[in-house]
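1. heads up, no residue letters with this:
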């Protein structure tokens, strides 16, 4: 690379931004909305939606589901308005329709808020920014745990929408509206909303240094409230007792950054590089938001590492400030869109863009993501300061190397996807929710976006592509299986539900999640799902851990049910040991029934009935040897208490 000396870069022709804007602005927004919908399919009452639907059902049935340990010792629901809204919807329409309505409302609200933020950050290139926010994998924290903008009945998506709308208002100078929207996000989901408050505070401090007083005063006020022993704030000076800490570090390792693998840090690196580069391209009004989103995320991780991991304070562990990274992830995706719109003109700038794209493609590989992101940032800085001027040959060779690495990744993923398709069990479905985890989807999204943009000026092409996109959404967006739909509608396994109704009490549904709540209207005796909320209740944590330990020792559960973030281990025996069942059923706190998933031709001695499924349920399981398929064709019922 030759150094040109002090050439005046301002005299060079300005790079022409890549733009998808058309006079008819409906076409690009329809494409972005369709892309967002396809990459955020509806999974039904799944993920954390199970917890919130379960909470609503428990409030409506305090003598049944309400006796579940998770709801008796609930330490988080009272801090949000969302459970009140969801309870009314579940009471009026039932869990299935309520979950669908909230999931769809959250999806629409999130997309509209993202469009407002894209317009505030980019102006003319907003469609590129919005498409990047829709397509890029905005996950954060421990890999595979949290994603943004999910079509689920949770308060997270709605709170995220409020915060994104808040930042969009801030970018256009409407600070009061921005503050109100951020507060609304806090009322819906305090943890997600606090990220928006943190970013707004940093933006205001950048504009007016007098706001720094508030930034310093608020932590001091919190410490004063803790010293006075005020409720909630007193947890700031409380540590974690050893037993509670040990339980959390096994079941909720995602709370502690020291347990995060490299795949958790790679996205932060490439998101940060994208934000820093985009800040040099963005309009002045959007620049503070970019910096603040990165600063808030990194500060949150540092706070969790110091006061949640190294020197734990109960309130910090429960607030989980590392989750501020959700906003870093979303703004990082928007930043890549800004880079795509602003770095398309000059060949050297396209090299920077290629390095960034490589980092996103290998975001789960810390070495490549960090290397590509850092190199892109260094190259962009050097180009802006006119310290280097790559020759066409250097650009060609480097671009070819980036292409080879990208092609190798895509080839590997095609091979892995082909293997999954050829080795999947009969009845296993690989839908969009699985396929979107492959980086190959980003390439397909890029090609689809280019085709969509080219079709803007051709009426016939618009009709064909629009109809195709609409049909794809209708066919593919709802990923629920027939059995999942029946469970949500409480029409599956009627014989099982009728038999269980003859005896009151909790149900131990082996390998179960929310089936006991949805299908049987009973409390879970114990399940891995109950461990999701233990950070907010030490009592729940101890009771849940004690029961899980008993099940694992008896061969009725697997160690990974107690420690899901640790390496996969052996599963429990398919047939519960008769001696273990007898010991559990003799305990004073024994469940009333045990439900056992059954394979084909599997027998269940001493059962109260076997209830076949209308269609097998096939699930993928991670084992030390790789991926295996588990096929459930029926459920057996064991009576436990006389």
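-> Perfect, thanks for sending it. None of the values given here were measured: they were computed from a predicted structure.
2. CA atoms for contacts and neighbours, from now on please.
-> Noted.
3. what about the strands in the stretch 501-642 of the chain?
-> For the stretch 501-642 of the chain, the strands defined by DSSP state E, counting those that start in this stretch cover 507-509, 593-598, 610-623, 626-639.
4. and residue 145, which of those strands is closest to it?
-> The minimum distance between residue 145 and these falls on strand 610-623, with 15.4 Å, by Cα to Cα.
5. Put this next to the first one:
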């Protein structure tokens, strides 16, 4: 095997090792619950038809992800299917990053650094910085769609011109709201500057259509009440400008692309600029509709998601420009070290600083030469800035390392943060240099790399025993949960909607995850709100049935017990509860939409509960109560 091939093989092994180390598998959580639910619904739509998530339509109607994921679950089971999907996503991410690095860099060191940075980094792209992360490690459509979009943007069109469009189309059918930006980028890179500017301006003017009040509801403006509700109850849907840290990150990514567009690889400069333009325009468009002209279809489409383009490719732009700057002259690497140290020192406003630097250097190109005219001064400044930045750098990488302690690493936090957390790219740089140094000794390098890969792979699944058993028990209706139950009936299990979906295998009456995606259906908001209010009453009441006046009184008692909640806009989440009284079982059953209630009491109101299979209940004693029996009993007593 030739030296370049040995290096590529070693780099691939190192990338896989770092990806698993930095992205341990934690099981089915966050959005993975919803994507799993939609896949199960595709397998058995009659079982989940009455669930609030599907009563008014759902997002998976526009994608092919659910059939693909459903087929995988049917073949491998719920727990293993989710884990395999995440592993597939990691493979695609590494493959796309590999092709991107190969496309942009012909030399091994920058290519290695770029690839390993992509393997390690996870970048939060949400407006409020709390939900959407590039390179995530739980089962969603995003883990497949985004790598395919990346591959579409870096594929060499001179080989097979149709392949980028095919990859972009596959990304769109898996996740339209992320994949569509790859299509826009492919189109934009083929437009002239004049047509591209016109297209961006037309896109930014789209919200003005709301002023015309067309017949199509999707083009109309949201009502003020609906907009206020979304502003107060959603964190990562609208761009409200109340999180400076995320705006600083966006400016940093955009500035990095713009700098790459001016001083990066010549063959990719225009692509850098197009990526920056699309990401910036998408974010600005979201800001406009979030605060001034809330056009329904744009609020739902969330154009700010274009930011993922800037977040990902900014890594390549920075490495591209740093490599060219470092090799430009004898003082090049001192220049790079000085800039990196300043950005670390000024991290809270590094984005503004980098954007200002781009504006200054674009307006006055000779400024770069003037700043570096004195080689001695430049070197002294670089050394002093690096020494000042070192304490903050060490503190940050220690925090990164602490986040990886659950992997079982025994080395010190700082080293773990540099290697497994990336350390602002220092880890990939050091590992790349080590790989190049060991290239002449393959008999030493490959056993070390393969042993590291095997160890990390053995520790990749970080679920504790309880979580592993809980997910392993998911049968989604393949077990008869209790006597008399039929799939398709609606079940309320307080605080355990996921167990209803994935264990019992049927529609849940209401659960916390029903609060997701409220922007897509106002009807679902109303229904979920009503059911959470009933659940809140059921968690407090000591008598049933209740008159309307008594319901109001008990609901006020619930509010009194939870003064930390606001209740100002009647947000459904204000009434979330995991409690249930015996009388609450009877009260809930007055709703004809509910078929069964699960509780831990063997008897309620003189009626014995039906034992729930302990494989479904997680080994605890759980009893099912038929709402039909309670409703018929009280109907007879009222005659």
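-> Done, it's in. Just so you know, these numbers come straight off a predicted model, no measurement behind them.
6. Let me see the TM-score of these two.
-> With the length set by TM-score structural alignment, normalised by the length of structure 2, the two chains reach a TM-score of 0.76; 582 aligned residues with a Cα RMSD of 4.7 Å.
7. Turn the strands of the stretch 501-642 of structure 1 into a markdown table, columns for mean neighbour count.
-> Shown next, in a markdown table, are the strands of the stretch 501-642 of structure 1 (neighbours: other Cα atoms under 10 Å):
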| stretch | mean neighbour count |
| --- | --- |
| strand 507-509 | 24 |
| strand 593-598 | 23 |
| strand 610-623 | 16 |
| strand 626-639 | 18 |
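8. In CSV, list these along with distance to residue 517 of structure 1.
-> Shown next, in CSV, are those (distance: least, Cα to Cα, whole Å):
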stretch, distance to residue 517 of structure 1
strand 507-509, 9
strand 593-598, 13
strand 610-623, 18
strand 626-639, 16
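9. mind checking which of the ones you listed is nearest residue 102 of structure 1?
-> Here strand 610-623 is closest among the strands of the stretch 501-642 of structure 1 (Cα to Cα), at 25.8 Å.
10. could you give the angle of that closest one to strand 593-598?
-> Counting by axes from the mean of the first three to the mean of the last three Cα atoms, to 10 degrees, strand 610-623 of structure 1 lies at 70 degrees to strand 593-598.
11. Enumerate every residue touching the spatially most central residue of structure 1.
-> Nearest to the geometric centre of structure 1 sits residue 147, at 1.5 Å (Cα atoms, centre = their mean). Residues near residue 147 of structure 1 by Cα atoms under 8 Å, 6 or more residues apart in numbering: 137-140, 326.
12. Residue 484 of structure 1: which of the strands of the stretch 501-642 of structure 1 is closest?
-> Among the strands of the stretch 501-642 of structure 1, strand 610-623 sits nearest to residue 484 of structure 1 (Cα to Cα), with 9.0 Å.
13. before we move on, the earlier item: out of the contacts of residue 147 of structure 1, which are shared with structure 2?
-> Here is what carries over to structure 2 from those, by both residues aligned by TM-score structural alignment, their matches' Cα atoms under 8 Å: 137-140.
14. now, the most widely separated pair of the residues you listed?
-> 137 and 140 (9.2 Å).
15. hmm, who's touching stretch 86-104 of structure 1?
-> Residues outside stretch 86-104 of structure 1 that contact it (Cα under 8 Å, 6+ apart) are 42, 44-45, 49, 52-53, 56-57, 59-60, 150-154, 485, 488-489, 518.
16. mind redoing it with 7 Å?
-> For stretch 86-104 of structure 1, contacts defined as Cα atoms under 7 Å, 6 or more residues apart in numbering pick out 44-45, 53, 56, 151-153, 488-489.
17. Show me which of those are buried.
-> 44-45, 53, 56, 151-153, 488 (16 or more other Cα atoms under 10 Å).
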